[in-house]
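Student: Please work out how this folds:
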Amino acid sequence: MRDGTGNRHVILSGCSGGGKSTLLAELRRRGFATVEEPGRRIVAEEMRGEGRALPWVDLAAFARRAIDLAHRDRDAVAQAPGWVFFDRGLVDATIALEHAIGKPASCSLSGTARFHRQVFLVPPWPEIYRQDGERQQDLAAGVEEYNRLCDALPRLGYAPVILPRTDVETRADIVLGCLR
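Tutor: The predicted model follows:
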C-alpha cells in the first residue's frame, strides 16, 4: 500500500558503491520511471569545466547544485504514472548540504511535496565498492555518508528500509513488495 500522501516518488539511497544504480537499472528494466543520480551528472559536467563544484573541492557548492538539479528532475517526472524511482536526489543533497555547512538546511525541502515515506537504503558493501573518476571518496567516507543518512532520514520524517546485500533482482522484489 502506498503511504498516506499517495506519493509515488521513491528514493533509493545509501552508501556510495552499494548498488543503487544497479537497482535503479533493474527497476527501469521492469518498466518503472527512474531518475539518475544528480551527483554523478554534476561531477561529469564539472570535470569538463572548471571543477569548482566537485564534492571533494567544495561540498557545499556541489550540494547546492544537486538540490537545484533534483528540483528540476522532480518537476520533469511530476506527471509520470506509477512509481518513480530516484537514485538519491533532493533529500540526499539536503543532508549533504547540512553536513557541509554544519547547520540544518532542511529549508531546501520546504515547499516541496514529500517523497514516499519509505527510503530504501543500500548498506556499505565492501566486496562491490569501486572508486572511479566520478566517485573519488574511499569506502570509509562512504560509510560516514551512509551513517549521516541513517541518522538524518528519521529526523526529516522518512522511514529508512535497509536492503540486504543480495542480488539485484531480489532487492527490486523487496522494494516493490514494501510498496504494495
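
Student: From now on I want contacts and neighbour counts done on CA atoms only, so please keep to that.
Tutor: Fine.

Student: And the helices in the protein, which stretches?
Tutor: With DSSP state H, the ranges of helices along the chain come out as 20-29, 38-48, 59-76, 90-101, 139-155, 168-179.

Student: out of the ones you listed, nearest to Gly82?
Tutor: Gly82 lies closest, by Cα to Cα, to one member of those: helix 168-179, at 11.3 Å.

Student: For the residue most central in space within the chain, give me its contacts.
Tutor: By Cα atoms, centre = their mean, the chain has its centre lying nearest to Arg88, at 1.2 Å. Counting by Cα atoms under 8 Å, 6 or more residues apart in numbering, Arg88 touches Ile11, Leu12, Ser13, Glu36, Glu37, Pro38.

Student: Need the residues you listed in CSV (columns: neighbour count).
Tutor: Formatted as CSV, the contacts of Arg88 follow (neighbours: other Cα atoms under 10 Å):
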residue, neighbour count
Ile11, 27
Leu12, 25
Ser13, 28
Glu36, 18
Glu37, 23
Pro38, 24
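
Student: Following up with a second sequence; could you model it the same way so I can compare the two?
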Amino acid sequence: MLKRFVITGGPGFGKTTIINRLEAMGYNCFHEFSRSLKLEEAKKLGGSISWTKLDERSQDDFSLKVCKRRIEHYLAAPIDELSFYDRGIPDVVAYLKMAKQPISSFYNEIINSHKYETKLFMTPPWQQIFRNDNERIESYDEAVVAHRHLLHTYQELGYTTLDIPCINVEGRIQFIIDEINKQ
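Tutor: As a prediction, this is how the structure comes out:
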C-alpha cells in the first residue's frame, strides 16, 4: 500500500525546510518545483512573476504544467514506503480558485484518481519565519490568503487538515511522525 502524505500551506511558512529534513532522515520526498517553473516563465517574460498577476491563459498553462509534474511525482512513489510531497495536486485547484479562475473537469478527474492519505499536514502562517525573495514575491498577507484557499480546498475534498506547530524543525518533524504513527 502506498503511503503518500502532503505537506502544504501558504508560501514561506516552512514546507521546504521540513521536506529537506525528512529527506535527510531517509524518507522519500518529492520537492516543490513551482519556483523553478516560475523562473523559466519569468525569463520568457523578462522579470519576476506573481501567480495572481498572470493572465488567465498563462495561469491555465502554468497550472497544467504544475499538475502534470505533480502527477509524475505521485506515480513515482515507491510501493509500501512512506512518501512526502511538498504540495499536492489539489494545490493547483486552490491557486486557480484564488485567482478566481474556472476549474475544469480535468482537474477534478485527476484529483479523484490520484488520492493522498486523508491526513494532510499544513504549515500555518508564521510571520517570524516568513521571507520573500526574487521568486517568492508574495507579501505575508498574500501568503495567508493562499494558505486559506489551500485549507478550504483540501477540506472540501475530504482531507483532515492538521496544522504543524510553529516550533523548531525537529519538533515539527516529530509532530508529523507521531501523527502518522497514530493511523
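
Student: most neighbours per residue, which of the helices of the first structure?
Tutor: Ranked by mean neighbour count, these are led by helix 90-101 with a mean of 22 (mean count of other Cα atoms under 10 Å).

Student: what does that one contact?
Tutor: For helix 90-101 of the first structure, contacts defined as Cα under 8 Å, 6+ apart pick out 13, 59-60, 63-64, 66-67, 70-71, 104-106, 108-109, 148-149, 152.

Student: likewise stretch 51-69 of the second structure?
Tutor: Contacts of stretch 51-69 of the second structure (Cα under 8 Å, 6+ apart): Phe33, Ser34, Ile89, Val92, Leu96, Met98, Ala99, Gln101.

Student: Looking at the first structure, name the residue matched to the first one.
Tutor: Okay, so that is Phe33 of the second structure. Under the alignment (TM-score structural alignment), Phe33 of the second structure pairs with Pro38 in the first structure.

Student: Wait, its match touches Arg72, no?
Tutor: No - between Pro38 of the first structure and Arg72 there is no contact, the gap being 10.1 Å when judged by Cα atoms under 8 Å.

Student: what about the residue nearest to the centre of the first structure, distance to Asp132 of the first structure?
Tutor: 18 Å (Cα to Cα, to the nearest Å).

Student: How about Leu179 of the first structure?
Tutor: Distance of Leu179 of the first structure to Asp132 of the first structure, given as Cα to Cα: 33 Å.

Student: likewise Asp87 of the first structure?
Tutor: Asp87 of the first structure is 18 Å from Asp132 of the first structure, by Cα to Cα.

Student: Please say which of those two ends up with more neighbours.
Tutor: The residue with more neighbours, out of Asp87 of the first structure and Asp132, is Asp87; 23 against 9, by other Cα atoms under 10 Å.

Student: residue contacts, that one?
Tutor: Asp87 of the first structure neighbours (Cα under 8 Å, 6+ apart): Ile11, Leu12, Ser13, Lys20, Ser21, Leu24, Thr34, Val35, Glu36, Glu37, Pro38.

Student: if we go to 7 Å?
Tutor: Counting by Cα atoms under 7 Å, 6 or more residues apart in numbering, Asp87 of the first structure touches Ile11, Leu12, Ser13, Lys20, Ser21, Leu24, Val35, Glu36, Glu37.

Student: now do Gln131 of the first structure
Tutor: Contacts for Gln131 of the first structure (Cα under 7 Å, 6+ apart) come out as Gln137, Asp138.

Student: What's it aligned with over in the second structure?
Tutor: Gln131 of the first structure maps onto Asn132 in the second structure, by TM-score structural alignment.

Student: Please report the distance of that match from Ile103 of the second structure.
Tutor: For Asn132 of the second structure relative to Ile103 of the second structure (Cα to Cα), the value is 28 Å.

Student: I'd assumed Gly18 was in contact with Trp125 of the first structure.
Tutor: Yes - if you go by Cα atoms under 7 Å, Trp125 of the first structure and Gly18 touch, sitting 5.4 Å apart.

Student: which one of those two has more residues nearby?
Tutor: Using other Cα under 10 Å as the criterion, Trp125 of the first structure and Gly18 rank with Gly18 on top: 24 against 17.

Student: mind listing what the residue located most distally from the centre of the first structure touches?
Tutor: In the first structure, the residue that sits farthest from the middle, by Cα atoms, centre = their mean, is Glu50; the gap is 25.0 Å. For Glu50 of the first structure, the contact set (Cα under 7 Å, 6+ apart) is empty.

Student: and Glu138 of the second structure, how many neighbours?
Tutor: Glu138 of the second structure has 21 nearby residues by other Cα under 10 Å.
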